[in-house]
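>>> what's the 3D shape of this:
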Amino acid sequence: MSHDAATRHDTLSGTRLLSRRRLALLWQPLGRRRAEVLRALLILIAATVLDVLGPWLTQRYLDDYLIPGNLAPEALAGLVAIYVITQLGAAAGRYFQQLRFARLALASVRDIRERVFTHLLHQPLSTLDNIAAGELVARVTNDTESLKELYIGVLATLIGNVVLLIGILSAMALMDGTLAMIATALVPLSIGMIWLYQRFSGRAAREVRRLRALQNARIAEAIGGMSVLQASDQTERFSRRYHHLNVSQYQARMHTVRVSGLLLRSAIDLMAMLITLSLVAVFGLRELGGGAELGVLYAFIAWLGRISEPLIQITQRLQVFQSALVATGRLEEVLDRPRETPEPDTRAAKAATSGHTDNAVIASGHYQLEQLTFRHQGAEGPALNRLTLAIESGEFLGVVGPTGSGKSTLLDLLSGQRPAPASQLLLDGRPLMEWSAQQRATAIAVVPQEPFIRATTLRDNLLLGREISQQHLSRVLHKAHLAPLVDSLPLGLDTLLGERGLSLSTGERQLLALGRALVTTPRVLLLDEATASIDSHTEALLQQALHELRGEVTLIVVAHRLATVRDADRLLVLEQGRITQLGSHDALMAEPGLYRRLWREDIAH
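Below is the predicted model:
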C-alpha cells in the first residue's frame, strides 16, 4: 500500500472509530464467552459496592460515634469489623475481576490474531502486490497486540471505572443531594476534556500507527536485502530513510504527549481541586447555620478523590484506546480482502449444482482456457488477454516469452494462487476455483523461482508437516535427484539448513523445491523459471527429472533458458499477454517470429 493510500485509509478509519462493523469484530470473541463476561461483571459490581461502603462507614463513625462522644466498645468493634471486611472484600473483588477481564482480553486477542493470520494464508497473491510484507507482519503482531490494550482498557478500566462512578454518585445522592450535585459537575467537565483531547490528538495517533507500520516494512526490507545493500553501498541511504521515518514518528508522538499533558491529568486535577473547594465552601456555610456534619464532608471528599481517579484513568487510556481503534481498522481492512477460494458452503453449493461431489479428485490434469483475461489490481492493461488453449493430460508444455509477457501470471492462475473467472479456466472440466484448496494442493504442485526454505531440517522442508511412508520418501528423493545431497549432509535428512537455506547452493534449493512438490504425487507440476539462476550441472539434473516425469503428470514449465523446454511437446510463446506462437521447437524454428529470435539470443549468450 502506498503512503497516500495508507493515509487515506487511516483518515477514513478515524472518522468513524466505532463503526458497527468494527464493533462486531471486537465483540465476536467476547460473544463466545458471554458467561465469563457476566461472571466478571458480577464480581466487578460486588467489588464496587464494597469499595463505596468505606467512606459511608467512616461517616457513620465520625458523625454517630466520635463527634458525639458515643464510644461504646461493642458498637465501635462491630463498625470496625464491618469496615475491615468490606475493604478486604473489595480488594479481593478487584483482584479477581482484573484477573478475569485480563483473561478475557488475552483470549480475545488470541482469537483475532489467529483469525487474521488464517485469513492471510487464504488470500490471493494480489494481497502482497498492494501491501508490503513487513506491514502485514505489523498488522498480525503489533496491531493485534494493540487490541489487548483496547480490551483491557474497555473491560478492566472503562467498565470498572464507569461502574465505580455510578456507585459513588448514587451513594452521594443518598447521603446529601446538594453536595452530590456539586461533585457531579466534575463528570461533564471531564467529558469535555476528553472530547477536546480526542479532537486534537486523533490525527496524530493515526499518524503514529501508520509510521510504525512503515518502519516495520523498512526493517523487513533492509534485512531481506542486506547483502545487496552492503554490496551496492546503499546502507547509508536506507539509514537516512529510516531516520526520517523515525523523526516523523517522534514528532507525532510528542504532539500526543503535549496534548495529553495539557488536557488530561493536569486539567482534571485542577477541576477536582475547584470542586473540592466548592464542597468545603458549601460545608462552611452550613456550619455557620449549624446544620453541617463533619462525617458527610469527609465522605464526600473521599468519594470525590475516587471520582477524579477513575476519570483520570479513563482519559489516560484514551491515547491507547484511539491507537487500538485505528489498529482495529487496519485489521478490518485485511479481513475485508476476499479469500482466494469461495467459502466452503458456497463451494459445496456450486459443486452440487454442477453435478460434482465433495469427494471428487483431480484425476487427469487437463486444462481448458477460454478467452482467459486477467488484470492486476491498479494496472492499466491486462497482464493476460483472451488466452484460449487446451492443455492435455500428461502434456509437457513450455511457456516462453520476454520479461513482462505474463508467464508467471499464467502460472499463478493455473495453480489457483490468483483467482480466475470460473468460465475462463477449467481443470478436469470444472472451474478451477470450485476445487477446494485441499484438492488443488494435492493435485497441483508448484516449483517457484525462489524456493521457500525454512530454518529447520531438510526433512521438515520436504514434508512441511505431511506424513508419508519411508518408501514414498525414498521415491521422492530419487525422482528429484536429491539422494546424493542427502548422503553428503552430516545428518542426512535431519540436517539443519539454516535461515532461508543458505547452507545449500541455489541449485540444491531448487531440487529441494522439486522434491517437496512431488511429495503429494501431483497430477499437475508447474515450474516457474526453475533454471534461471542455477549452474549447468543442476540444470541437467532438473532436465533429467522433468524427462522422467514426462507423461506421468501434466508439466507446465516457464523457462528463461529455452534449452530447458526445447524438448517440450508444445511451446507457448507469450508477448504482451497474448499467445503469438504455439508449437514444437522444430516447428517454431521453421517460421519467422519471436521464438526464433529468443532462441538465437539465448544461444548467443
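>>> from here on, contacts and neighbour counts on C-alpha atoms
OK.
>>> identify the residues contacting stretch 550-557?
When contacts are defined by C-alpha atoms under 8 Å, 6 or more residues apart in numbering, stretch 550-557 is touched by residues 365-366, 392-399, 522-529, 565.
>>> out of these, which sit inside strands?
Mapping those onto strands (DSSP state E) picks out F396, L397, G398, V399, V524, L525, L526, L527, D528.
>>> tally up the residues packed near the second one, please.
The local packing count at L397 equals 24, with neighbours defined by other C-alpha atoms under 10 Å.
>>> kindly report the same for the last one.
For D528, the tally of surrounding residues (other C-alpha under 10 Å) stands at 23.
>>> isn't it right up against V447?
Yes. The pair D528 / V447 is scored as a contact, 6.3 Å apart, by C-alpha atoms under 8 Å.
>>> quick check: nearest residue in space to R566, chain neighbours excluded?
Nearest residue to R566, sequence neighbours excluded (C-alpha to C-alpha, 6 or more residues apart in numbering): H585, at 5.8 Å.
>>> now for the one you found: which residues touch it?
Counting by C-alpha under 8 Å, 6+ apart, H585 touches R566, D567, A568, R570, L571.
>>> do you know how far it is from G398?
The gap separating H585 from G398 is 10 Å, by C-alpha to C-alpha, to the nearest Å.
>>> let's compare: structure for the following, please.
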Amino acid sequence: MSSAVASRLSWGLILSTLDFLACLLFAFLHDGTFSVNNFTSQFTNFSFFTCTIDLFLLQFIRSALWFVPAIIHIINKPDTLSSWKEPIFCASLLICAASPTKLLLLTERLKPDEFLTFGDTAFLIWNFLAAIILDSSWNRYFSRTPSSYIILDEDNEDLEHRPKETFELIFRLLQYCKREWLWHISGFSWLFIYSVTRIFVPYYTGQVIATVVATKSYPALSNAVYIMTFISLVSAVAAGFRGGSFEYAYARIQRSIRYDLFSGLVRQDVAFYDAHKTGEITSRLAADCQTMSDTVALNVNVFLRNCVMLLGSMIFMMKLSWRLSLVTFILVPIIFVASKIFGTYYDLLSERTQDAVAESNDVAEEVLSTMRTVRSFACEKVEADRFYDKLTVTLNVTRTKAIAYVGFLWVSELFQSFIIVAVLWYGGHLVLTGKMKADLLVSFLLYQMQLGDNLRQMGEVWTGLMQSVGASRKVFEYIDREPQIQHHGEYQPENVVGKIEFRNVHFSYPTRSDQPILRDLSFTVEPGETVALVGPSGSGKSSCIALLENFYLPNAGQVLVDGVPLEEYEHHYIHKKIALVGQEPVLFARSVMENVRYGVDVQDTEVIKSCEMANAHGFIMQTTLKYETNVGEKGTQMSGGQKQRIAIARALVREPAILLLDEATSALDTESEHVVQEAIYKNLGGKSVILIAHRLSTVEKADKIVVISKGKVEQIGSHEQLLADKEGTYAKLVQRQMMGEQKPKKNNGANSKRPANSINVGGTSQGNAMSLLSTSFSQSASSVTSH
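Here you go, the predicted model:
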C-alpha cells in the first residue's frame, strides 16, 4: 500500500469515526438523558416530526465521501481528485440545509412553551458543522495531488495551487478597491444609509396595507405614509451620493489597473514581444482592463448594498417569524449550488471570450498599421473576411455564454418562485394554527420578495466577478511576469572608453531556441575603432547588435564593454553611452524636436547641431513648423531617407561612446549618404562604431572588417588586408560583386535586364559597387562554406 493511499485511509477513518461517535452520542441523548433506548426506539417508532435518526443516516454519506480519495488512489487516478471538489461542495450545502429543515419538523408539534432537548439541538448543530468539515477537509487536504504524482518542472510546479486561483484573483481585484479607500468610504457610508432605509420599506408597506384593511383609519394611514415618504427621500438622496462616489472610484480604479499593466509591459524584455502579438497586448490593455475596473467596482457596490439589505431583511424576518424564515434559508443553499456550478463554467467561458477578443483586436491592429501594404496588394476584402472570422469565433463563445446564462436564470427563477410558494403555504399554515399574526404575513412576504431580489443580485455579482476573473487572469499574468533580463546592474563609471568584446558567445532567440544563431563567436572592437560586420542574411550580424543593446542574454559566453560584462552596468547609464540607429528606424508621432531629444535632456541648440551632423537640418527647416513638425505615426509623414537621418541625429545628440549602425544609411541616396557618412566620421571624436552594411563604399572605410557566416567569425582585417588574401571569402565576394555590377554595361538599352545578384544604385562606378555580400553572399553560401 502506497503512502498516499495509507494517508487518505487514515484521515478518512479518523474523520468518519469522529463523526460516527458524535452522531451516536447525540442520538443517545435524544430525550435529554443518556440512554441506548433513545437510539433504538427511534427505529421502531420513527417519525419525521419527533425522531433525529435520519440525521444519523446522513453520517454514512459523509463517511463514504471521506473514503473516496483513498478509493481513487487505489484505482490509480489521483489526477481526478480536483474534479470532485464541486460535487463535494454541493453535497455539503445540501447536508447543511438538512439542519434547518429538521428544526422546522421537530418544532412543528411542540407547544409554544416547549423547547428542543439538548441532544436534538446538539445533533442539529453537529450536522451543520460536519458538512462544513467535509467541504473544508476536501479543499485543504483530499483534493490536493500528492507530491509523488506531480511532475516537478516549471510548468507544473504550482499545479496544486491552481484550485485557489479564482479566489486569489478575486481577492487581488478587491485590493484595487482598497487603494481608493477615501472614495469608497464615502460610497459605503451613503450605501449603508440607503440600504438601511430600504430595509424599513417592506415593514411600513405592510403596515399601510394592514391599517387600511384592519382599522380603516385615516390618521393611522397618514402616519404610515408620512414615515414612508421620509424614508423614500432619505433613500433617494443617499442613492445619488452613493452613485457619484462609486462612479469616481471606478475611474480611479481603471487608471490604477491600466497603469500597473502598462508599467509591467514596458519593463518586459524584447523576447516577450517576439512571442506576443502587439494587438493581443493592446486588447489586454484596453478591453480587459475596462472589464476588470467596471465589473469589480460595480459588483463591490452591488454586493455590499445587498449584504446590508440581506442582513437587515433576515433580522426583520426572524423577528416576524423565525419558523417562516427557516423555509427561505433551507432553499438558499440550493441556489448557491446552482450559482457555484454556473460561476465556474462562466469563468472558463469569460476567459475564452477575452482570448477571442484579443485575437480579433490583433488582426485589426496588424491590418490598420500596415494599410499601405494591404492597399498595394488589393487585400481589403481578404483582411475584412479574416477579421469577420475572428469575430465569429467570439460570437460563438458568447452564444455559449448566453445559453449557460439562460440555464442559470431558469434554475434561479424556478427556485425563487418555489420559495415564494413554500412561504405562502407555510405562512398560511402558521396563521391558521395561531403561531403567527395575520397582519405580519404581508410584511413577511414583502421581505421575502426583497430577500429574493437581494439573493438574485448577489448571484449576478458572482457571475460578474467570474467575468472579471476571466479578464484579469492574463492581465495579472503580464503584471507579475518577471522579465528574463533583470536590470540590477549598478556600475556607472565616470567615463566609457568604448572597448567592446564578444567572448565565446553562443546565442539563439528564445522563440527559436532550437536554432542556434551565434556559435562561439569572438571579436574585439578597440576604443575609437570602426568595425564593419558583413555576412549573409541570418548569419548573426543583427544579433550581435541586439546582444550589445542588452535586448537578449547570450546562452553562453559574455559581451563586455571596457572589460565589464554588459549586465553589470546600470540600465539607464549604459543606454546613454550606447546609441543605436536601426535598419528600419521607428519615430514616434511627435515633433522632430521631441524625437531627436527622446530619452535625454538637452538644449535645442544641441538638437539642431546633431541634425546638422546627420544632414537633417536642411529638410527640417523647409517644413512649415520646422522642428515642431509632427512626423506622423511611426514617421509616416517623412520619407525613408528623412526618417533615417532623424534617427541618426537622435543617436548623435546623446554623444555616445559606442555607436551602432545597423544599415543606418541604407535608405539614403548616394549624395546624402556621402554627406551623412562624412558628418558621422568627422564628429565621432574617437568613439567606437559597429556598423552593418551591404554597401562596399560603407564597408571599405571601416578600420576593421569582421566576416561572419553561420554564426562564426571567418575573417577579420581591414579592407586591404582581406582583399590581399585572394583565396579568402571576402576577396571572392568582392570580386563576384564587381563582376555582377559590370555586366549591365554590355547592354545599351535603358530597360535592359540586370543580373539578379546586383543592385544598381546609380552614380560613379565606385558608388555602383555597393551591394556587397547581400544577395551574392546568400546565393553563394555553398561556395563560402567550402572554403
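>>> TM between them?
In this superposition the chains share a TM-score of 0.87, using TM-score structural alignment, normalised by the length of the first structure; 582 aligned residues with a C-alpha RMSD of 3.0 Å.
>>> the residue nearest to R566 of the first structure matches what in the second structure?
Under the alignment (TM-score structural alignment), H585 of the first structure pairs with H719 of the second structure.
>>> longest helix in the second structure, by residue count?
Taking DSSP state H as the criterion, the second structure has its longest helix at helix 380-432.
>>> and the gap between A35 of the first structure and Y95 of the first structure?
According to C-alpha to C-alpha, A35 of the first structure and Y95 of the first structure sit 19 Å apart.
>>> before we move on, back to that, any idea which of the contacts of H585 of the first structure is closest to E332 of the first structure?
L571 (44.2 Å; C-alpha to C-alpha).
>>> so who does the residue nearest to that closest one when sequence neighbours are not counted touch?
Distance criterion C-alpha to C-alpha, 6+ apart; nearest residue to L571 of the first structure, sequence neighbours excluded, is G398 at 4.6 Å. By C-alpha under 8 Å, 6+ apart, the contact list for G398 of the first structure reads I556, V557, V558, A559, V565, R566, A568, D569, R570, L571, L572.
>>> doesn't K712 make contact with L521 of the second structure?
Yes. Contact status for L521 of the second structure versus K712: in contact at 5.3 Å, counting by C-alpha under 8 Å.
>>> three-state assignment of P419 of the first structure?
coil (DSSP: H, G, I helix; E, B strand; the rest coil).
>>> before we move on, what about H506 of the second structure?
H506 of the second structure - assigned by three-state DSSP - is strand.
>>> what does K609 of the second structure give?
Quick answer, by three-state DSSP: K609 of the second structure is helix.
>>> identify the residue of the first structure aligned to it.
Looks like K609 of the second structure aligns to R475 there (TM-score structural alignment).
>>> state the distance from that match to L458 of the first structure.
Per C-alpha to C-alpha, R475 of the first structure is found 16 Å from L458 of the first structure.
>>> between those two, who's got more neighbours?
The neighbour count for R475 of the first structure versus L458, taken as other C-alpha under 10 Å, is higher for L458 (23 against 16).
>>> these two touch, right, the more buried one and L491?
No. With contact defined as C-alpha under 8 Å, L458 of the first structure does not reach L491; the gap is 9.5 Å.
>>> who has more neighbours out of A35 and Y95 of the first structure?
Neighbours were counted for A35 of the first structure and for Y95 using other C-alpha under 10 Å; Y95 has more, 14 against 11.
>>> quick one: map the more buried one onto the second structure.
Here Y95 of the first structure is matched to G240 in the second structure, going by TM-score structural alignment.
>>> quick check: what element follows the helix or strand harbouring that match along the chain?
Per DSSP states H and E, G240 of the second structure falls inside helix 218-266. Sequence-wise, the next helix or strand downstream of helix 218-266 of the second structure (DSSP H and E) is helix 270-275.
>>> what residues in the first structure pair up with the next helix or strand after that following helix?
Sequence order places helix 278-283 as the next helix or strand after helix 270-275 of the second structure, per DSSP H and E. Mapped onto the first structure using TM-score structural alignment, helix 278-283 of the second structure covers residues 133-138.
>>> how distant is the matching stretch from the center of its chain?
8 Å (C-alpha atoms, centre = their mean, to the nearest Å).
>>> what's the mean distance for that stretch versus the second structure?
After superposition onto the second structure, stretch 133-138 of the first structure sits on average 1.0 Å from its aligned residues (mean C-alpha distance after the TM-score superposition for the first structure).
>>> what comes up buried for that stretch?
For stretch 133-138 of the first structure, the neighbour count (16 or more other C-alpha atoms under 10 Å) marks A133, G134, E135, L136, V137, A138 as buried.
>>> kindly report the same for stretch 691-706 of the second structure.
Buried-residue list, stretch 691-706 of the second structure, by 16+ other C-alpha under 10 Å: 691-699, 701-706.
>>> from the residues you listed, which land in helices?
Using DSSP H, those in helices are L696, S697, T698, V699.
>>> let's have the residues you listed in a markdown table, adding distance to L25 of the second structure.
A markdown table is the format used below for those (distance: C-alpha to C-alpha, whole Å):
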| residue | distance to L25 of the second structure |
| --- | --- |
| L696 | 98 |
| S697 | 100 |
| T698 | 96 |
| V699 | 95 |
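>>> looking at these, spot the one nearest V442 of the second structure.
Proximity to V442 of the second structure was ranked across those by C-alpha to C-alpha; first place goes to T698, at 94.2 Å.
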